[in-house]
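>>> no sequence on this one, just coordinates:
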């Protein structure tokens, strides 16, 4: 049987994952996720597989991690993300063209 992680361990894992993505990827697309079903999100992740990663999470956790990452690395550019993290949003990390990634996400948009 798998060991169940505590809330603190989950938060630490999320923090490490987001920090690694901020280090590794050069471009970030902020996407709104209101009224997005799990199947739709799964299709978007499948469409972006290979060159991009979709990360969803609590806004306060994302803001906290971004601020700590900026202090630790000195990369103040990532602080521009903090005001955009309002409501139900996700981050798409990519090394490719943002227009192509945006088109893939828009392809799965449902009216």
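Done, it's in. Remember, predicted model here, so these are calculated numbers, not experimental data.
>>> from here on, contacts and neighbour counts on C-alpha atoms
Will do.
>>> what segments of this structure are strands?
With DSSP state E applied, the chain shows strands at 27-32, 52-56, 89-94, listed in chain order.
>>> among those, which comes closest to residue 71?
Among the strands of the chain, strand 27-32 comes nearest to residue 71, with 18.8 Å by C-alpha to C-alpha.
>>> in addition, the following structure is provided for comparison:
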């Protein structure tokens, strides 16, 4: 039987995952996911598997994680992502630009 994580533990786990992605991947594609079905998002994720990692989540939590990570790492470039975090967004982290087609 697995142990359920508390909300605080889930947030810490999500924060670590996002910080790892920010450190590991040098490119991020932000796409709006309004009026996009879950099946379509799943197909996109399957098609990009292996080359990139996708992330969807609470914008407030992502904002908080980015602010904290920018302070810890000293890289203020992360703060330029904050105005782009709007409504329902889909974040695609990638190491090379070949996935994006440019």
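Thanks, I have the structure now. Note that the coordinates shown come from a computational prediction; the quantities given were computed from them, not determined experimentally.
>>> got a TM-score for the pair?
In this superposition the chains share a TM-score of 0.93, using TM-score structural alignment, normalised by the length of the second structure; 102 aligned residues with a C-alpha RMSD of 1.5 Å.
>>> what's the closest of the strands of the first structure to residue 18 of the first structure?
Among the strands of the first structure, strand 52-56 comes nearest to residue 18 of the first structure, with 8.1 Å by C-alpha to C-alpha.
>>> the closest one vs the second structure, average distance?
Aligned to the second structure and superposed, strand 52-56 of the first structure gives a mean residue distance of 0.6 Å (mean C-alpha distance after the TM-score superposition for the first structure).
>>> for that strand, packing partners?
The contact analysis (3 or more C-alpha pairs under 8 Å, 6 or more residues apart in numbering; DSSP states H and E) places strand 52-56 of the first structure against strand 89-94.
>>> select the longest helix from the second structure.
Of all the segments of type helix in the second structure, defined by DSSP state H, the longest one is helix 7-24.
>>> tilt between that helix and strand 27-32?
130 degrees (axes from the mean of the first three to the mean of the last three C-alpha atoms, to 10 degrees).
>>> quick one, what contacts residue 57 of the first structure?
Counting by C-alpha atoms under 8 Å, 6 or more residues apart in numbering, residue 57 of the first structure makes contact with residue 90.
>>> tell me which of the strands of the first structure lies nearest to residue 103 of the first structure.
Nearest to residue 103 of the first structure, of all those, is strand 27-32, at 11.7 Å by C-alpha to C-alpha.
>>> which residue sits closest to residue 18 of the second structure, ignoring its sequence neighbours?
Leaving aside its sequence neighbours, residue 18 of the second structure sits nearest to residue 65 (C-alpha to C-alpha, 6 or more residues apart in numbering; 7.2 Å).
>>> one step back: any idea which of the strands of the first structure is most buried?
Across the strands of the first structure, the average number of neighbours (mean count of other C-alpha atoms under 10 Å) peaks for strand 89-94, which reaches a mean of 20.
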